[in-house]
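Enquirer: Show me how the following folds:
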Amino acid sequence: MGNALAFQEDMSQMIQQADSLLKQKSYELSKSHWVEIVSQTPKHNSNYFIYSSKLQYCEAKLLQEEGNYTEAIQKYSSILDMLNKHDVSETRVFRIEVYSGMYHSLAYSGHWDKALETGTEGLRFIDASVDTQTQADYIYDLGYINDRLKNYSEAIKLYQQAISLYEALKENKYFDLGLAYNNLATVYKQIGFFTERLKSFELARIYWEKAPSIKPSYLITLYGNMLKLYMEYGDAGKAKDLFQAIHAIANSAVEPRDKVNILRLQVLYHTFSKNLSKAEEDLETFTEYFLKLPQKESYSHHYLAALIDLADCYILEGQEQKASLTFSKALSMCQDFKQPYYCMLTFTQYTKLATYAKDYPTAIGYLDASLELNEQSPIGLINVVNILIQKASLQLKQNEVTEANRTMKEALSVLAEKKVNTPRDITVETFEQQHSSFFIIAMKDAANFYLDMYHLTQEENHAHYAKYLYEMAAEIFGLYYQNGEYNANLNSLNTSINEGIYQMYTILQRPLSEQVLTRIEQNNSQVLRNEFERKHVQFLAMDKSLLAQRNMLKFELKNSKEGNDSLTNVQKELQEAITKLDAVIAEKAPMYESFYKEDISLQKIQHYLGREELLVKYFVGNKRVYVITLSQQGIELFDLVDTEVLKENLHSFYATLSDPKTNSLPQSRELYTQLIEPFQHKLKPYRTLTILPHDILHFLPFEALQTRSGLLIDRHNIQYANSLSLWYFLKSTPHSSKEAKKLLAAFAPQYGLKGENNDTLRGNRFEDLEGARKEAMKIASIIKGDMYLNEAATIKNFMNQTAAYNIYHLAMHGVLNTNDHTKSGLVFNGNVLFDVSSFYGLYFPADLVVLSACNTGVGQLTEGEGLLNLSNALTYSGVRASVYSLWEVPDKETSEIMVSFYRYLETGANKTEALANAKRDFIKNNPLKAHPYYWAGFVINGDSEPVLQASKSMAYVLLLLLIVVGAVYFFKYFKGRKVSI
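Expert: Next comes the predicted model:
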């Protein structure tokens, strides 16, 4: 018995050792143990089949490692036959391991369909009894197999399941999570789902950068994919960050594939950055390295990508000869290395050169050559679609209408993956999970085609098709746009789409639909609106002391200078203090995100539009300028003027505005004719015009435009708004504060002695502004506000009081930096500049900020984001309305207008009416200074509501109450006397 027990104990230890070695993937050692175990186990023993199965499993794994997949598959199959004769519950986990080994061998041997069949069969054995790690790995593998077989929907579902399981594990599965997200992103690339692709890559980066000892290859590949994605989107800032991240790990790259990848990305990035000389230098380095590689075929696609990208850059720079030579080299290499995809890219780029030369038959020949390659090896659905659209457009240029129409229908059929009879067969559902920029461009180009067809044939159905496809392009753009800051790519796409929409509605003489208006507004940049709304909601929950404290910390951090360790430690302490405050703010206002996702509609706009207010939204397109008017009666669209003609007139008018000695009347009348006259018959009922300028119109004071009977300001109060969505938010969300605030703070620094020039400008550096100080003192007395005069007008005092008042009057010098708008700003006491970037970092819950300084409304005009100036920065910081200047304004005249403005505010007038009346009074009282230079420089943007409405209303209520009480007393008194008589 003792010997039997000892034998059983030895056997048990041997089994444990064999299983342990199996888990450690030491298959040779584990096999030797299982051989011994099987030899000592009788066949009638119930565990014999388990031990025998594990022995064969070790043998199968060893065959698999040797690359002998055929015999390995036979072994796995034999094991499964053996296991299927026994109870599942005893062997569930082991069965899953066997299925895993079998589908891996099938996949490695190229039998992906059978691998999927085997893996799916094994999936039924997974239940809650199987550990989470095993489940996650198995499901991830199935996702990968479906990915390889182009079963993209199933692959996405399985990857997402695997991610959920990895996230549920207690240990940090950073590498596995990063890998799953990376693969998920590649699947989204295949179906063109840009939004999810970008999100997945960004999550992969987060996890892989946390993963310990990760190989540089993974990060280089990931960063490269993300870099190309940001370049496609046009996000230069993020592209630069990724490029720097790649360089940070470049020295640790030792594998040829990593070095080749980095060299390719260098050329790609510098062509994107328009640094052609650097791109040429990078390509020369790449060429030297590539030619020395022993296996060029393996890396030829990287080199070809760099070549073609550089050649495309040559085209953009007008260097057609260099482009042609580079394409010729690329085409030769494509054929040598059998790279049909890159042959296709080369042919399509050759098409550009032939099209520029108006050699349309040759261009079509290149496109046909590209399509022939698709028959040999798939070049991608969207590539086929865009090639066919280009071909149809070129056929139309040759008046081959029938052939062009047939080619376009073929393109749309490929896109829809079904036969398309008309463009209306393409619906937005086609793009819900595939909306990269290439799909947007395809829809826009198809719309352009039908517009050209309409011009050629004058058949109205073609105009309707163009309108439909432009609107479809706008819908896809809405799916593609990530709600972040605009860039040149986004602006170019959106502008061309919107111009197409406006053009088609004008051609068809159709009223602009509410749905199109909503879509256009959604597609515009939402950065300013979102930030303003976020801060507004947080203002409701915050104590003003917290906001002031955070403002001061941010300013100290921004202005701290690096250079030594102790100062760096100070910066860290400041950042930690800000982080803690932000946590408090977030805790007090946790639901802010839900507030700024509301879409506007015509009905919502009309609800807040007064009977006497007209919204006037301009659009400056590449070819034409349009305007949309919105009132309680509805929407109207007007085609105004050629864009280049408008720009010439604007530049001419701008030159007259800053010089009172010039005659501005002719240009003013011409601009009125172009920008207002087409809809002037609609203006009579409206006292207030809210202008939403676009592009270069941001610089134009519309109140200075000359009508046939006088100035526009004579009949209308003019105000400005950044966007419809922000206008709507201001109207629908009246300002309220957690704490009562004082009314007004006026800041007026003292600079130097006043110069000899009596017409001192508030932009001169830095003469004393005596008029500004007197102006501030006068205003403070009118409104009964607080005065921060001379040495009290410091940045520190301003920062400490940013949440204490409703109105801020800043009478001081302004600085305009035309090279870098962030360095423009206001000059406080001691000649200290408070720049635009500092305003962007503020929490500034003011009802009104008056920038009684020069050039505060001038700034850098950016694509899609509008004018980046002090007023824009104030809105970003949370200010509801601002008054600012468009040029260097004279001190004396400014003071007169400002004092008058506050007098009107004091009577309860709204901000827009108060400023308009102040300007009218100035013109009336100063007939020799009627030139716009003296009075038109200041404009108002934002919320127009009265700033003193509440106090005035209360006064009226009290007065009415006194009258009522007096009347009652009077009535009772005389009634009593009458009774006594």
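Enquirer: make it CA atoms for all contacts and neighbour counts henceforth
Expert: OK.
Enquirer: how close does the closest residue in space to L219 that isn't next to it in sequence sit to K647?
Expert: Excluding the flanking residues, the one nearest L219 by C-alpha to C-alpha, 6 or more residues apart in numbering is W208, at 7.3 Å. Look at W208 and K647: by C-alpha to C-alpha, to the nearest Å, they are 50 Å apart.
Enquirer: which of these two has more neighbours?
Expert: The residue with more neighbours, out of W208 and K647, is W208; 24 against 14, by other C-alpha atoms under 10 Å.
Enquirer: L222 versus the more buried one, what's the distance?
Expert: 9 Å.
Enquirer: Help me confirm that K623 comes into contact with T643.
Expert: Yes. The pair K623 / T643 is scored as a contact, 5.3 Å apart, by C-alpha atoms under 8 Å.
Enquirer: okay, now Y608: neighbour count?
Expert: 16.
Enquirer: and if you look at N399?
Expert: Residues near N399, counting by other C-alpha under 10 Å: 13.
Enquirer: So it belongs to a strand, correct?
Expert: No. Under DSSP: H, G, I helix; E, B strand; the rest coil, N399 sits outside any strand and is assigned coil.
Enquirer: What strand or helix carries the nearest residue to I73 once chain neighbours are set aside?
Expert: Spatial nearest neighbour of I73, chain neighbours left out: M102 (5.7 Å); criterion: C-alpha to C-alpha, 6+ apart. According to DSSP states H and E, M102 maps onto helix 88-108.
Enquirer: which outside residues touch that helix?
Expert: Contact partners of helix 88-108, identified using C-alpha atoms under 8 Å, 6 or more residues apart in numbering, comprise 57, 61, 64, 69-70, 72-73, 76-77, 79-80, 83, 112, 114-116, 118-119, 122-123, 125-126, 130, 138, 145.
Enquirer: Could you also give me the structure for this second sequence? I'd like to compare it with the first:
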Amino acid sequence: MPHSVRIVIRPKCNWLLLSASFLIVHSSLPISVFPVPPSLAAPTLAQTPETKKAADRLLDQGIQQYQRKQYEAAIQSWQQALQLYQELKDRNGEAIALNNLGIAYRSLSQYETAIRYYKQALPIYQAVKDRNGEADALNNLGNAYGSLSQYEKALRYYEQALSIFQAVKDRNGEADALNNLGLANQYLSQYEKAIGYYEQALSIFQAVKDRNGEADALNNLGLANQYLSQYEKAIGYYEQALPIFQAVKDRNGEAGVLMNLGIAYRSLSQYEKAIGYYEQALPIFQAVKDRNGEAVALSNLGGTYLFLSQYEKAIGYYEQALPIFQAVKDRNGEAGVLTSLGIAYLSSSQYEKAIGYYEQALPIFQAIKDRNDEAITLNYLGLANQSLSQYEKAIGYYEQALPIFQAVKDRNGEASVLMNLGSTYLVLSQYEKGIGYYEQALPIYQAVKNRNGEAKALNNLGNAYGSLSQYEKAIGYYEQALPIFQAVKDRNSEAGVLNNLGITYLSLSEYEKAIRYYEQALPIYQAIKDRNGEAAALNNLGITYQRLSQYEKAIGYYEQALPIFQAVKDRDGEARALNNLGYILFVSGQVAQAEQTLRQSMQVLECLRVGLKDENKVSIFEEQTTTYRSLQTTLVAQNKFSEALEIAERGRARAFLELLAQRFGDSNTKAVKDGESDPVKPQSKTTCTSVKPPTLAEIQQVAQAQNATLVEYSIIDDKTLYIWVIQPSGAIAFQQVSLKSFLQGTSLAQLIANIREDQLGVRGLGVVPVQRSRSTQLPQNLSFKTLHQLMIAPIAQYLPEDPNQRIIFLPQGALFLVPFAALQDAEGTYLIQQHTIAIAPSIQTLQFTQQQRQRLEAKDSDTQPALIVGNPVMPKLTLEAGQPPVQLATLPNAEAEAKALAQLLQQPALLQNQATEAQVKALMPQARLIHLSTHGLFNDRLGLSSSVALTPTAKEDGLLTAAEILDLKLQADLVVLSACDTGRGQITGDGVIGLSRALFSAGTPSVIVSLWAVPDAPTAFLMTEFYKKLETTGDKAQALRQAMLSTLERYPKPREWAAFTLIGES
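Expert: Just a heads-up that it's a prediction; the model follows:
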């Protein structure tokens, strides 16, 4: 009889997709091939002996090639054998050749081709009444559908195979079918059903003394228990399987069970043990020339180093595994390791690289119709985009993954996506939505008895309620999660939830309880050798003792945490520990030592920003501003006011300056005169900053070059404001203002918000307004006067008496939203009536804007005088993730403003349908003046989504975003955004992140924006006056002041004239 290859799914090791997601760990299972020894059949009379021998020889040759994993060569041999059997009308040989071809194509991940061959073999086996062959073909069809994640179809084929094996009393076949039924149920998360099938298979294998089969069944029982988080039980089964594989000299089986032992110990956070088992498995796979197993072992080593946060080692192992999977044409393995590389880069915060690997893996999974892993990769694409703050994109990927997981009935995968959706909405501060997704995930984990997932869902619910300051509820969820993590022996997560309980009790000021939880977490982190966790727990203990004013103890904990952070190269943790240590040294009176420690923290923080994309620099800088503030306080305490100014300047707009240096360094350098400092000259390679922070002398030079008085503000905390005044002569004055006495129970940010809320402009979005609370508001005139008392009165003696002399304010934080022009002194005089005003993000940016203006003046290029846009056909806007878009209101008065300006400047205006996004983008780089009279939109969650509304087309959405502006090269000397809220954006330690920042980065030295929705009529009047004055004076700050004064006479309320602010060159 011709020889057949029987495929039996006997998973020997978990492999490939070791997830670094904080929500779910997913692993796929390998498929092992067990060929049945050949048996002989007597030739029939109809067969030509030589042809028959040739066909049988080709069949044998194919089997040998298959066993050497030469699948394509095996296919060629079996195709030739098939043709001969068909010529001989040898139906039995034909069926076996077809069946074997199916097996080879399945090994090449070409599952649909495999199914076609199996389906051709099946009716032939039935016709010749070869019931064993029929059962094999049914079993193989089950395997192929299982590879396509169509597990219910697979079950139906396995059940048919089982009944035939039982009918013909083929006990080995019966046990194999039971084993496969177990595996299919395992994939459907029916773990207890799977265990039932494995136990039936085990007893048969033992009865027929099939020791290989017995070891396989024990191994599979280990896997099923591992999925139920019963890791100790799983290890018990693996330890029974291992000596059997060794006894029967099944080296592949031995290596596979060593791999599974590694995975079980990894799940118990015993990473060193896990690595030990993988390192035993690897040389066995290499010795038996099982290249696939070798790649799997390398991949799992990579995954374990991933858990240990040793990302470079992890990547090294994955990069060894990848070419092996490619060489053996294991497309599933190739895609899996690409996904794992993505996870490694995701874990090391290299999100774009991670996305690149996921995008390579995804089409492979789609091509081989592996829907389960397709969904997993989509899930990771969601995580990577979420990490880049691309929340809409992340939600889109999660929403693609979710129905796939549901379709293939992967309930664990379904729950993981629900968890990730919950986490995304949590970041968007949509806590109720986030909780809703977690509450959907929790019962799924409970239904499939995934206790680890259940505990993680409970933990995340605790995090969500903690974000809502509902600490008691948060504690309730953490307390439910903790015993589950303990029961499944997930020590890492156990320590994590103990840490979360500590943080929550810290928020409740229950310091003793917080300490108890941190002290429980600490020895666990130490036991599992999680040095990052250990350092974090020590740091948190330091913070808690600091709150208790037990400074010596706090210093002790920080000093223990610091060398650990340094040893594991956690620069962020190192910087935080240094910052905390510096602060505690300061409050305990060790001021000089505090200064030294805080300077070290600052240097580490600046190194963290190297190599990041601009938006990521902004995000990380926002977290780092505490150190700069603490260092300023330490210097002021030593009366080092000028050094404190240097740090205040060093601690603002760094990401912005680094972006400007990257984009305009060469041209700006040429514009610097001999002897002047170059703001964009890169530092030497021994430092981490790409732009040299200004020295005191350089700050004084800027004041002289601008011929302006510079006023720099630094908000230290909710009680203290620092103000420096740098006069054109170089003289520097410092004032420290106590905020508490002025604010009457409110905060500085709320005081500014009260002013903004009182400016009830007309040029709004045309959507349903939000009811505003007035409970904490001061009367408007008192708010303006209070801000004047805080910000202007303490330095009034240092300001110029000549109203034509410019003052450039350098705000920080919420002060960017202060309408300086409208601040009133005790007599009710507005600041604009006394002074000419401009603002800038930092002193050093003024060097840049001056050079940009000089560059534009020197450039002889073909430009248009002006681009004027008014009242486009409005686009629709999504105001909230997951909600339908709303239509923006039209602005007829903005159209009138644009027409009046066009007449004044003798230039055409783009109105309504003419003002398409594509047309405006095309004309912006050619214009010397850009005036946009339309809606301005901002996104508090991600500043680069701030945008200007224009006419949409089939290819453009009508939202000209800050990110799109960054891609332009502008030659405009001035851009005016005569629209609502164009001065708004996310306020960070790097300044206002939005439209004005994008325009400067695109090459514009001066921008006028509005701080609130301005009424139409006064806006049109003010803008007309501004352009008239600009034509006569050529000075933007003077022109804006004169326009405001003229508007004030006609429209006396500040909301009608004070919103517009000049940023940059005047």
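Enquirer: coming back round to it: out of K623 and T643 of the first structure, which sits in the busier spot?
Expert: T643 (16 against 12).
Enquirer: now for the helix of greatest length in the second structure, which elements pack on it?
Expert: Ranked by residue count and defined by DSSP state H, the top helix of the second structure is helix 614-637. Using 3 or more C-alpha pairs under 8 Å, 6 or more residues apart in numbering; DSSP states H and E, the elements in contact with helix 614-637 of the second structure are helix 571-587, helix 591-608, helix 641-650, helix 654-671.
Enquirer: right, so of those helices, which gets closest to D990 of the second structure?
Expert: Nearest of these to D990 of the second structure, taken as C-alpha to C-alpha: helix 654-671 at 6.4 Å.
Enquirer: Which strands and helices lie in contact with the closest one?
Expert: Counting by 3+ C-alpha pairs under 8 Å, 6+ apart, the packing neighbours recorded for helix 654-671 of the second structure are helix 614-637, helix 843-858, helix 995-1001.
Enquirer: Turn those into TSV, columns for distance to G582 of the second structure and mean neighbour count.
Expert: What follows is these, written out as TSV (distance: least, C-alpha to C-alpha, whole Å; neighbours: other C-alpha atoms under 10 Å):
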stretch	distance to G582 of the second structure	mean neighbour count
helix 614-637	8	20
helix 843-858	27	21
helix 995-1001	33	25
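Enquirer: between the ones you listed, which gets nearest to T988 of the second structure?
Expert: T988 of the second structure lies closest to helix 614-637 among these, at 5.5 Å (C-alpha to C-alpha).
Enquirer: I'd like to check the angle between that closest one and helix 641-650, please.
Expert: Here helix 614-637 of the second structure runs at an angle of 170 degrees relative to helix 641-650 (axes from the mean of the first three to the mean of the last three C-alpha atoms, to 10 degrees).
Enquirer: still on that earlier bit, number of residues surrounding the residue nearest to I73 of the first structure?
Expert: M102 of the first structure has 27 neighbouring residues, counting by other C-alpha under 10 Å.
Enquirer: Check R928 of the second structure too.
Expert: Neighbours around R928 of the second structure, by other C-alpha under 10 Å: 20.
Enquirer: Then A306 of the first structure?
Expert: 24.
Enquirer: Please verify my assumption that it contacts V267.
Expert: Yes. Judged on C-alpha under 8 Å, A306 of the first structure makes contact with V267 at a distance of 5.9 Å.
Enquirer: shared neighbours of these two, which are they?
Expert: Joint contacts of A306 of the first structure and V267 (C-alpha under 8 Å, 6+ apart) are L283.
Enquirer: picking that back up, and the helices and strands packed on helix 614-637 of the second structure as a markdown table, adding mean neighbour count and distance to Q386 of the second structure?
Expert: Shown next, in a markdown table, are those (neighbours: other C-alpha atoms under 10 Å; distance: least, C-alpha to C-alpha, whole Å):
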| stretch | mean neighbour count | distance to Q386 of the second structure |
| --- | --- | --- |
| helix 571-587 | 24 | 20 |
| helix 591-608 | 20 | 20 |
| helix 641-650 | 21 | 30 |
| helix 654-671 | 20 | 21 |
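Enquirer: any chance of these in JSON lines, with distance to D957 of the second structure too?
Expert: Listed next are these as JSON lines, based on distance: least, C-alpha to C-alpha, whole Å:
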{"stretch": "helix 571-587", "distance to D957 of the second structure": "39"}
{"stretch": "helix 591-608", "distance to D957 of the second structure": "36"}
{"stretch": "helix 641-650", "distance to D957 of the second structure": "39"}
{"stretch": "helix 654-671", "distance to D957 of the second structure": "27"}
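Enquirer: Compare those and give me the one nearest S619 of the second structure.
Expert: Smallest distance to S619 of the second structure across those (C-alpha to C-alpha): 9.4 Å, for helix 654-671.
Enquirer: about what we covered before: selection in PyMOL covering whichever of the contacts of helix 88-108 of the first structure are buried, please.
Expert: Only the buried members of the contacts of helix 88-108 of the first structure enter the following PyMOL selection, criterion being 16 or more other C-alpha atoms under 10 Å:
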select buried, resi 57+61+64+69+72+73+76+77+79+80+83+112+115+116+118+119+122+123+125+126+138+145
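Enquirer: among the contacts of helix 88-108 of the first structure, which are in helices?
Expert: 57, 61, 64, 69-70, 72-73, 76-77, 79-80, 83, 112, 114-116, 118-119, 122-123, 138, 145.
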